[in-house]
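Novice: prediction below, plus the sequence it came from.
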Amino acid sequence: MSLHLWRAALSAWHQSGSKLAAAPVLWSHAALEPSGRGTARLLSSTSKQHDLAAPVLISGAGPSGLTLALLLSRYGVPSLVFEQSKALTSHPQAHYINNRTMEVFRMLDGPQQVNSSCESRSLAAEVASVMPPLDEWRKFIYCHSMAGEVLGEVDHFKGQSSPQAPAISPEPVAHLPQHRLLPMLLARTYAPSSLTRVLFNHAVQGVELCEGEGVVLRVRGAKGEHLSVEGKFLVAGDGAHSMIRRQLGIALEGQAGMQHLINIHFTSRTLGQVLLGCDSSSSIPQPSAAASRSRSSSSSSGHSQVFSSAAGGRPLAQVPSSSSGSLAAHRRASERAAMLYFVFNRSVVAVIVAHDLQRGEFVAQVPYFPPLQSPADFPVPVCAEIVRAASGLPPGPLHDLQILQVSEGITALGASMGACACISTGTQGVTSLCTPVRSTSPCNPRTRCHNQCVVVRPMFTLT
């Protein structure tokens, strides 16, 4: 999630005297030569009466779209945001917020409930106050299972006691999933001073370029009505499968379909507490004696090895025998909090993203291999077994496992390049790194382009 793109846009705005030049995709009539590559229509005038109008139209109410809308409002520029979904996503999606984004968030104030009173504080401060403490996400761990044998680990904050590095930025990096960040952004659009209007269940279905100035969107409304929306600029923040990009004939260049993933969104407070090294054994039902005999065998080291048929009979965890079947001692010894767990065993290869260990919220990313496999091979019961095999805990302690959502993800590497426009493809859960550059061609102020244009080139995109 790269939200520092507005900086170049506002720089271009100041230099050109235009109302706005913005990213991830910004273009006006002057910034895109109709070439027939797409299906966008060129209108002769903007005299038609339209249902809605705003200087800036934004397709997509994701982090980039909402942040841009709030920044525009701060500078006195009204905007309309169209989101085809009925509500904000409930999937964690992207979770790592970089320094520059947090610096941008400093400028986004909003009312917050603090000490029984309503106070205003920046979005950066709110994110920092609700994200997990650094010790819960500073490491990547490579392991046979999350609670089993550790193969190696990497501490990405060596020598740091906080996620802030003053020599780099006045703001820290942050670890907060997208489905918790978006409500904070949306709440700020409802402030009395906001010039932003967000319309859910409104799908952009077409784009028309106006000869002279501006664009017109064809939008399907919440009740199925067809709306005509006029604006001077259009920002396409509608993700990797952008309808606007396709309609404008802007090709996606690069390697698509590098990897196919099944994303399993699940919760288990028990697993989170085990990884934090907390002793909550009193709330975990102990396995029966018969079950213990069938799952355990003594080892010469004085430990019992917990086995699971799902892992091909391999030991998933080492439990001290002195605990008499209890996992308490194991929990105390397994303080292995991390942001990512790279799990490798006979039953599963997966990356587990720990979005919040205290809440016990995770996403397991499991590769699959078309045409031998398809998403249909991963129903909820199969996904539950995958999670159990990755956790390294016997079935009993994972009594609170809940599979919330199973979805497909595809890894792609590429960029969308077009005349004075470049798509920063949105993500579905991993990351998107982009850098803004100033366009030099074909934007020529002496010919037909009277606006500064910003091009966004994704360095790489994982969707």
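Specialist: Yes, it's here.
Novice: from now on I want contacts and neighbour counts done on CA atoms only, so please keep to that.
Specialist: Noted.
Novice: check contacts around the residue nearest to residue 152 when sequence neighbours are not counted.
Specialist: Closest residue in space to residue 152, ignoring its immediate chain neighbours: residue 142 at 5.1 Å, by Cα to Cα, 6 or more residues apart in numbering. Contacts for residue 142 (Cα atoms under 8 Å, 6 or more residues apart in numbering) come out as 150, 151, 152, 153, 341, 342, 343, 344.
Novice: any idea which residue sits dead centre in this structure?
Specialist: residue 94 (2.0 Å; Cα atoms, centre = their mean).
Novice: which two from the contacts of residue 142 end up farthest apart in space?
Specialist: 153 and 344 (13.6 Å; Cα to Cα).
Novice: quick one: the helices in the stretch 1-150 of the chain?
Specialist: 6-16, 63-74, 99-105, 123-130 (DSSP state H, counting those that start in this stretch).
Novice: in JSON lines, list those along with distance to residue 230.
Specialist: Compiled in JSON lines, the helices of the stretch 1-150 of the chain are given as follows (distance: least, Cα to Cα, whole Å):
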{"stretch": "helix 6-16", "distance to residue 230": "20"}
{"stretch": "helix 63-74", "distance to residue 230": "16"}
{"stretch": "helix 99-105", "distance to residue 230": "28"}
{"stretch": "helix 123-130", "distance to residue 230": "31"}
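Novice: against that first model, consider the following:
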Amino acid sequence: MPIRGGSLLRRRWNSLSLSSQPHRNRRAVVSIASQEHDKKGGADAGNNSIIHDAIIIGGGPTGLLLSNLLSNYNIHSHLLFDKRPVEELVKHPQAHFINVRSMEILKSEMPHVYDGILSDMPNVREWECFNFGGCVDMNMSTGGGKRLARVIHPVRHLLRVGQRGDAILVPDESDGNNNWEAEDVDASNQHTPYVSECRPAHLAQNKFVSLLLQEARRHDEMAMHDLDSGRKSRLRYGEEIIGISDHTSVSSQLSSSSSLQDFNSKHIQPSIITIHTSQGQTYHTRYLLAADGVHSSTRKHYGISMMGDHSIQNLINVHFRTNTSLSKYLMRRQNNQAMLHFVYNSQLVGVFVCHDGYKGEWVLQIPFFPPYQTMADFDANYVRELIWAGLGVHPQHGRNGTGQTRHPDDTFNVDILSIRPWTMTSLVASQYLNDSKNMVLVGDAAHAFPPAGGFGMNTGLQDAHNIAWRLAVMLHRDKLARKISTEEDDDNVSIINEIRDPSTFMSSSSSPSFDQTILSKYDEERKTVATQNAALSVRNYQRTLSLANACYLNAQHPHLLISILDSPPMNLLPLEVRQGMFKRLVRVAMLSLKSLTSVESSGALSIHANQIEHNVNAILENKGSLPLVFPRYELGFSYSSRDKYDVVGDKEELTDTAGYFPRLKAGHRMPHVLVDVMTSQSSDGDVQVSLTTISSYLRRVFRSPSPIFTLLVFGPRRTNTIILNKAVARVMQLWNVPIISIDVYPSKPIPHDENSIQITGTASKLNDLLSVVDANSALSRLLHAEFAAFVKAEESTNKMTDSMEGAHYVLMMIRPDGHIANVAYLRETYNSDIMLDQIQQALDHGLHNALGIKV
């Protein structure tokens, strides 16, 4: 069924949908602040009086995604600053794994970026494995290192319901067999539904940033073209924020076109933030979004502390590139192809990250122990020796360490691009907002994790997704209120007369503001997720230490040695002497690892190497390897304070790699259920949409500048259309947010059936959206499964079964970010007033869950 509420709601929605042309052709709809900007002669000419909707500090993945999302919501009056030039930003690979949930967000919100990732990333067979051995080249017979183990992760295919994320040990006999297939889907899962329409991706952060930057520039150019004023780009790379100040006496009812003079004449909250840049410019903003990294100066300015472990391990990151000959050699055998290579030998213990093997893009991570090791110890020559030792290839004419010639016609070479120290931490900000609730921390400014599991960048991307729609709701809300409150419709006069003045519900000096509450909800939701991801990342890192222990390398030994050297009487020795002692003892501890790169086939070294291999395999066989896929954490997290990671089904051990089971509960991500979209022009249902992304799909269909809440109406009978229309209209006007209600049919409705609501009047302007069809009954099965789980938990089967049988319809509200706001099971009654109240309460409850306030 279409947007409900008769001609009033259709006209109202048309007035709010500011664009009627496809996105690629339309002129961007510019916010009032930008229009005022234009009148005053461009961004720099009038920046002392214009208040921007938002300013983003930090132009990495999180900041750029946030900028793109705001542009999607037509929040064009925003700026992005980063002190680094673009050239520096796109140099270093850094993060590289994009998990399933992040890929879903990119596919629904930025299809150009999503397609670019799929096009640019290496083939999945090049990165689906982790290798463990004496060096990257796992072939001792030709001078390489001993293979200890190889595991494959379930990233080749779409995940299924209940499928675990455990890595699988690859048997030795698969060496060199390109057709070997891992049994990455249990037999019990092969006929279960998919949990997503996306797979994870492996793409170096600098390439990912380039795609996001290209999209941001496209938005920027479109906005500048529409302003036609020579306005400076909103992307300000190479311009540092050197000062931040707050104006504390400001009206909460200022629009984005208000000037500094306007709000200086007011005396109620919230404040406006002023920033000062290295180019001598001053800008004002309603909201400051800090995406400026783990060392965020913005966070420090507001005195927000980071909680957790500030120093888990120090490391050296070496970014290097192999030449064509060496790249082909290292990737010549499938056995050598992997995302991560854990290397253990007498010269190096470290991890090689293969970002793109055929293009020669690598990063080497080396443990680092200051002050007994310094950056001076890791000069280019020494690091180059470590690289060759870790690769298992001699640089001169393709010769290995024994003098044997592999490829006398080829010269291998590596180009060291950067050598950087960094500290692994596990930190979460004590709060994500300042006291005035107009500065927001996102990404690494809010949290920092060990890289194990790849949750750092992904958590930041999902932060941006969560805060973007909230900001858009707030920034469009005043405009929506003005539109709705001035609507008139002769056929709906009674509805308008029954609705209170929307201004009654705007913030005042005597009560918490709408804006502050909705941002506090962001703090509540995302900080909880970050805390859980931080703990998971630490556990993943500890798994890597257990593998080092299997190689007879105790990760605590260097720290114990440092403790001894720092204590009396050893601390009386000069630091230089103690540094020498430390380095010699570390070298001695690593001597036994020579067995993993020796060509000797017998003797004590061989026995030692075989024992290490046995130890490592014993751990991996017991699912102790570093996982890459975490279905329960990636897709199963909940924004409800009462839920964490529920599992529906048998009593499965809740390990970190447990499978994901869809839930139809408030706070959970709406499960991936493909539905056929039906229109009044066609009943073929040739458009399939995942319910996970239904709200973003509808926003694109209706070209809405504002985030959309979707109301799915499901059940054997349709509720009274007029009553539902009236309830939706009331709630829209009370909350000033768009709601679209859609009928869900179990099968294609018969044309002109009395239950099939036909669109009339301005239907063509709404793309004639009518209903969706749950053709495979997937949603219906989930609803019944949810009831069964609830019944079992409450131990009141008979009572709950009666309730289910008595439910005439289900109202399911989906938030703009794809999470469920509320699920209500209602009975139809002949008393229209009671029914109206039931529906309105269900909708109010959903918006309260999503926005954190009650109206």
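Specialist: In hand now; what should we look at? Since the structure is predicted, the reported quantities are computational estimates derived from the model, not experimental observations.
Novice: got a TM-score for the two of them?
Specialist: Once superposed, the chains reach a TM-score of 0.68 (TM-score structural alignment, normalised by the length of structure 1), with 342 aligned residues with a Cα RMSD of 3.0 Å.
Novice: mean neighbour count, the helices of the stretch 1-150 of structure 1: which tops it?
Specialist: By mean neighbour count, with neighbours taken as mean count of other Cα atoms under 10 Å, helix 63-74 ranks first of those at a mean of 23.
Novice: quick one: that one to structure 2 mean distance?
Specialist: Superposing on structure 2 places helix 63-74 of structure 1 at an average distance of 0.6 Å from its equivalents, by mean Cα distance after the TM-score superposition for structure 1.
Novice: would you map the strands across the stretch 151-300 of structure 1?
Specialist: Using DSSP state E, counting those that start in this stretch, the strands of the stretch 151-300 of structure 1 run over residues 174-175, 196-200, 203-210, 215-220, 226-231, 233-236, 251-267, 296-298.
Novice: hmm, back to that, what do we get in structure 2 for the residue nearest to the centre of structure 1?
Specialist: Here residue 94 of structure 1 is matched to residue 95 in structure 2, going by TM-score structural alignment.
Novice: wait, isn't the residue nearest to the centre of structure 1 in contact with residue 433?
Specialist: No. Shown here, residue 94 of structure 1 and residue 433 do not form a contact pair, counting by Cα atoms under 8 Å, at 11.6 Å.
Novice: what about residue 557 of structure 2, neighbour count?
Specialist: The local packing of residue 557 of structure 2 (other Cα atoms under 10 Å) involves 12 other residues.
Novice: how far away is residue 417 of structure 1 from residue 248 of structure 1?
Specialist: As judged by Cα to Cα, to the nearest Å, residue 417 of structure 1 and residue 248 of structure 1 stand 11 Å apart.
Novice: same check on residue 338 of structure 1?
Specialist: Noted for residue 338 of structure 1: a distance of 43 Å to residue 248 of structure 1, by Cα to Cα.
Novice: and what of residue 7 of structure 1?
Specialist: From residue 7 of structure 1 to residue 248 of structure 1 the distance is 25 Å (Cα to Cα).
Novice: now swap in residue 331 of structure 1 and tell me
Specialist: Plainly put, residue 331 of structure 1 is 55 Å away from residue 248 of structure 1 if you go by Cα to Cα.
Novice: cool, residue 380 of structure 1 as well?
Specialist: 39 Å.
Novice: mind checking which of the two has more residues around it?
Specialist: The residue with more neighbours, out of residue 380 of structure 1 and residue 248, is residue 248; 23 against 15, by other Cα under 10 Å.
Novice: which position in structure 2 pairs with the more buried one?
Specialist: Using TM-score structural alignment, residue 248 of structure 1 pairs with residue 302 in structure 2.
Novice: surely its match is in contact with residue 432?
Specialist: No. Residue 302 of structure 2 lies out of contact with residue 432 (Cα under 8 Å); the separation is 10.6 Å.
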